[in-house]
Every structure is written in structure tokens, then in C-alpha cells.
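S.K.: here is the input, now give the coordinates:
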Amino acid sequence: MNLIIPMAGKGKRLRPHTLTIPKPLIPIAGKPIVQRLVEDISEVTPEKIEKIGFVIGDFDEEIKGKLSEIAKEVGAEAHFFVQETAEGTAHAIACANDILEGKVTVAFSDTLFRADFILNPEDDGIIWTKQIEDPSAFGVVKTNEEGIITDFIEKPKDFVSDQAIIGIYYFKKGEDLRSEIDYLIKNNIRGGGEFQLTMALENLKNKGTNFTIGTVDEWLDCGNKEITVQSNSQYLGFLKGQSLISEEAVIENCEIIEPVFIGSGTEVSNSTIGPNVSIGNDCKICNSKLSESLIQNNTSLEDVDLTNSMIGNFVNLKGQPKSVSLGDYSQW
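M.R.: Next up, the predicted model:
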């Protein structure tokens, strides 16, 4: 099976954190979002992932190297495709046409999930959904009594279904999806000014592809600072009971309230950490109290009392603020 991950977006809602690194490489519970996504998908599919197509923007070689390592860890080969202009979900997938063949899963990179099912590779197609109260900002599906999808509706103004499409899709025949997307692009068929994946799915359905839904238990978004911090907290909760503190971290005279992730080389002293805190590698935390926060690498915090905060790499912060969002190399 091949896996395609569109991740070329600029992550504007998560600035300043995405000014220096792409949003999919922001860590959640100690691992980049895209790594969490790849690992979680590999757990729910019984088939080996052969190729991972990363649809990227203008990423440097260091970032490509990190993505290659993520693919390698699940036994897959990384392929890179550049999306030069953002023209919709179908356009992003089309950039990876070279590996859009055979059994294919498409997963958009800011989607994390928890699911209690195993993907059936013999299904024609599976659209992963989550039941939500207000689905008006999402694409939704309607199903018949047999659980087969009968309609795809993009951002409905009036209620038609509460099954929101979360951004993960499986196709038994990737070539069929490629053909439908190519048709949309060649004929400039757009919805809302963009090439929409739901339009290709509708065409496939009308030609006999039976799509079923795979319902997830949890759907975590990473769109802006507030919900990224919340997603970090939730994901730490999923991992509670596992060993999340590096053996190479130094912790002295501290109260640790789990769940907490602390990375390699980090030194924490005279502090209360947790609950729901992720601290990256090579940080120094002293005389501080942290809860519900996400701290990246090589950052120094002293005399702070923080909650609901997101702090980047190489930050120096001492005293004062209670809730902050600081990008890389900030000083306070």
C-alpha cells in the first residue's frame, strides 16, 4: 500500500511557530505531527506501507531528511512531490500521481486520530469520519442502511449529516482516483475556486465505487495555537501509563504530574511539571510551574508559571507571563 500525505500548506494560523518549520513537524507529545500520523495509520492497516509520498512546499534538505527517517521507521520509502500553488485538496493529491496506484491511503498532515478498527484492504474505499455537533465547516457524508456512502457534501450550510470527513481516505484502486482528479483539473472543474477531492469522490461513487465509513473515536486538529496545545494534552492522555520521560533527562527536586513528556538532555529543577506538558530535548527549566503546555527544543525557562502555552525552539523566558505563544529564538 502507498500513503500520500499532502503537507505543503503554510500553516498561517499557527504562526509564529510555522515561520521556521512546517506545521507537520511541530511536535505533539514529543514527536512531529506527521510522524504521529504515519505511525497511527500503520497501526490500523494490516498491509505494509511501501511508499510514502510527501506533498511539500519549498522544504530544505534537512526537513526532507527528517521525513525520510519517518518513512524508514515504518519500513517505507519516502518520495517527495512539490506543490507550487495551493489549488485545493484534489490538486494536492494530483501532485503525487506517480505513486497514486494500487491500494492507497491519503491522509492530510494536520489530522491526528484514535480509532478502534482495522482497515479492510478489500473494501472499494473508506472515508474516515467523526460525528460532530456542527459539521458546517467540513465536508460530510450521508449513508444508506447498508452503511454505503450515498452523498458527499462540502461545507453544508444546512444540516444534512453529522458525519464529518476528517481528512483520511483509503482507495483500493488509486488509479481510479487519479483518473477522476485528472478529469477535474484538465476540464478546470472547481468548487469554491479550488479542485475539490469531494467532487472526485462523488464521480467515483456514481461510477460504482462503494465507499464505507471508518469512524474514529478521537479527532485531533492542529490548526492554531489553542487547539494544538489541546491536542498535545489529549495525545499525552492517550499515552498515559507509558514511559514518556527520557532516561537522559535530569530531574531534581521536582513534582511531576502525569502525563508529561520530557526529552533527552533536558534539565528540570525545583519545578512542578504537569499535567499535560511536553518538553523537548536539551531544555533547561528551573523554579517554574508548567501545565497544559507545549515546549519545543533548546529552550530555557526560569521563574515562570505557565499554562495553555506553546513555546518554540531556542527561546529564553524568565518570569511574568501566564499564557504565551512564542516562536523560535524569542527572548522575554
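S.K.: CA only for contacts and neighbour counts going forward, please
M.R.: Fine.
S.K.: what about stretch 147-159, how long is it end to end?
M.R.: 19 Å (CA to CA, to the nearest Å).
S.K.: now do the buried residues in that stretch.
M.R.: 148-149, 151-154 (16 or more other CA atoms under 10 Å).
S.K.: how about this one, so we can line them up?
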Amino acid sequence: MSIRQAVLIVGGSGTRLWPLTHTMPKPLLPVAGVPFVQHQIDALRTAGIDRIALAVGAGDVDRWTPFARKVDAELFVEEQPLDTAGGIRANVDALDDRFLALNGDVMFQTPIASFLDGLPEVDGVLALVEVEDPSAYGVVVTDEFGAVSRFVEKPPPGTAPANTVSAGMYALTKAAIAAHPLGRLSFERTIFPDLADRGRLAGRVVHGRWLDIGLPELYIETNGVMLGRHVADATADVRGELAGEWSYCGPRSTVETAARVDESIVLDDATIGEHVHLRRSVIGWGASIGSHVHLRDVVVGEGAKIADGAIVPPGSRIGPDETWSDLAGEDRT
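M.R.: Modelled structure (predicted):
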């Protein structure tokens, strides 16, 4: 049975990417100048999946509706938080008999069609990736036939029974979802263990790079992978240097003379002052960075302002419309 429908799970709060997610949902954050979820949809349609649904929270409907219309996607609205699978269960009547579910913050450079080709006839197939250190993940253990035998959540270093972890993409049957009552429902804690206990869950390793935007450093890294070069929008005014292996300057952004944008992201309408050095940082929409400021691993929210010569500790997050002005890096309003 071929799969023609995908449900993108995009309703999370994205707190780990604050302050960027104060402005927009995590999957809509730009990656290489395009919403991350657009890259996912393009990959799905390349694989022959032409029906797309976006599982969103009720509070985010207004923020998602314009994008859904643009890409001809259906909205599965979750009226209240129902965990990872509850929103899909609430819309079970709109599901195909077999469909693909994909977390809204992950993507593969390997074609999705390679995962879908020749799927076993079971109720669930998990895309798995191999990692060097699985201690930070939930480990998925499979037998010699690919059937999932058990799950081990964040095993201590050196004790993991396997190095395969869930990659956030699942081929599922409608029946696997409909078997559970309406309400809060978790893939990880309920659906997958139930299928595994009944011998109806398999795992398939996906090779190639696994991209994740769940943390600031991963969001920056994913931009670098997708860009691979220096990109400045045609409306950007770049008088400084774009350094490192890649960088991005969005529409109407300004990079003043003697500034250096080094493997960093400057979003729409942001201004980078003279003699500023950005290193692996993100400057939010309309933010302003004064002259003689060095930022390393910093995320600056929409409309924030950093004064001339201000000292910002590496790894800082500066909130939307916040002002950072003290030369000791302590005066914030």
C-alpha cells in the first residue's frame, strides 16, 4: 500500500528556541531563507506524498492558516493540549488507511522515498538513526528481522543495548490510532509500546544526515547545512564581511562597514553596526546591534537592541524588544 498522506506535528511550544519562538512557531522559523516546514513539505511531495496535514494547537491557528493556504495543507486543530498523538486521534476520520507522521523540527537529507520503499505490512514503522552516543535519547532496540523489541529511555553512557534512536518520522495505519480513545495520547508512551507488545511495530534505519532545529545550536547548524555558502537577500545592504563557511542576511537587513558575520543568521530588517563580530549567532527580525559588539552563540529576539560597545556573555538569549545597554553587560530593560 503506497502512502500519499503525511501529518506534520507542529504544535509544540518551542521553548528551547526562545526568543525566536516568541515571534513564530518553531517549524515556521526560516532555514536558508525558507520556513523549515516548507523544506519538509517539499521533501514529502518529492516522495509522492500529495496530501499534507498540519497538526496544530488551537492557539496557533491564526499563525498557521496563511501558510497552510499557501501550501494547500489541511489543519488538524487540537482544541487543548493532547500530547504528541492526541491531535491526530481527534482527526482520525481524515486519515488515510496508512499515512506518514513527521515531527515538525526534524528532516533528512536522504530522500523520504527510500524509507517508504517496501515498508513491512505492520501497523507502525519507525525511522531510526544511528548515533554515536545514545545516552541523550530514547533507544529503540530491534531484533534481527527489524521488529521493535523494546525501548530504553536515556541509558547511562556505555550501557545502551543499541545505538539506534527514533528520528521523529513514522509510517502508521489509521487503525493503530483509532484503537485508542479520544483524549490525551502519546506516541512514545502508549501507541508504540502497545504495537511493539503485539509484534506490530518495526524499525528501519535511515542513512544520511539527520537535521534537527530543536535547539539554538542545532538551528544554526541546520541553516549552515542547508545554505553551504554565503547568502544575502537582494534587498540586504551588506557593507561588511560575510565570513566562515556560510552566513545568511535576510530581506532589508543591514551589515555596516567593518562588521563581520561569521556563520550567523541575520533575519529580516535587522541592523548590524560597524565593527560588530557575529559568530554562530542569530539576530532576530528588526533587531539592532550597536557598534563594537562581539556576539558568540547568542540569540537576539525580535526588535531587541544592543547598545554600542555592550558586553554580551557568550550563549546569552536576549528577549524580544529588550534593550541591553550596560558596558558591563548587566543593564537590561
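S.K.: tm score of chain vs chain?
M.R.: The TM-score (TM-score structural alignment, normalised by the length of the first structure) is 0.79; 293 aligned residues with a CA RMSD of 2.5 Å.
S.K.: what does Glu145 of the first structure align to in the second structure?
M.R.: Glu145 of the first structure maps onto Glu144 in the second structure, with residues paired by TM-score structural alignment.
S.K.: how many residues are close by the equivalent of Ile213 of the second structure over in the first structure?
M.R.: Matched by TM-score structural alignment, Ile213 of the second structure corresponds to Cys222 in the first structure. The number of residues packed near Cys222 of the first structure is 24, by other CA atoms under 10 Å.
S.K.: for Cys222 of the first structure, what are its contacts?
M.R.: 110-111, 228, 231 (CA atoms under 8 Å, 6 or more residues apart in numbering).
S.K.: are any of those buried, and if so which?
M.R.: Looks like the contacts of Cys222 of the first structure have 110-111, 228, 231 buried, using 16+ other CA under 10 Å.
S.K.: out of those, which sit inside strands?
M.R.: Of those, the ones assigned to strands by DSSP state E are Thr111.
S.K.: run the chain-centre distance for stretch 230-241 of the second structure.
M.R.: 25 Å (CA atoms, centre = their mean, to the nearest Å).
S.K.: endpoints of that stretch, how far apart?
M.R.: Start to finish, the residues bounding stretch 230-241 of the second structure are 10 Å apart (CA to CA).
S.K.: what's the answer for stretch 279-289 of the second structure, then?
M.R.: With CA to CA applied, stretch 279-289 of the second structure spans 13 Å between its terminal residues.
S.K.: cool, and stretch 196-216 of the first structure?
M.R.: Stretch 196-216 of the first structure end-to-end distance (CA to CA) = 23 Å.
S.K.: likewise for stretch 147-165 of the second structure?
M.R.: In stretch 147-165 of the second structure, first residue to last residue: 14 Å (CA to CA).
S.K.: cool, stretch 14-25 of the second structure as well?
M.R.: Start-to-end span of stretch 14-25 of the second structure (CA to CA) is 7 Å.
S.K.: one more: stretch 255-272 of the second structure?
M.R.: Chord length of stretch 255-272 of the second structure, first to last residue, is 5 Å (CA to CA).
S.K.: stretch 172-187 of the second structure too?
M.R.: The first and last residues of stretch 172-187 of the second structure sit 11 Å apart, counting by CA to CA.
S.K.: next: stretch 207-225 of the second structure.
M.R.: 16 Å.
S.K.: ok, now stretch 68-85 of the first structure?
M.R.: Terminal residues of stretch 68-85 of the first structure lie 23 Å apart, using CA to CA.
S.K.: picking that back up, what is the nearest of the buried ones among the contacts of Cys222 of the first structure to Gln163 of the first structure?
M.R.: Distances from Gln163 of the first structure to those, taken as CA to CA, are shortest for Thr111 (15.7 Å).
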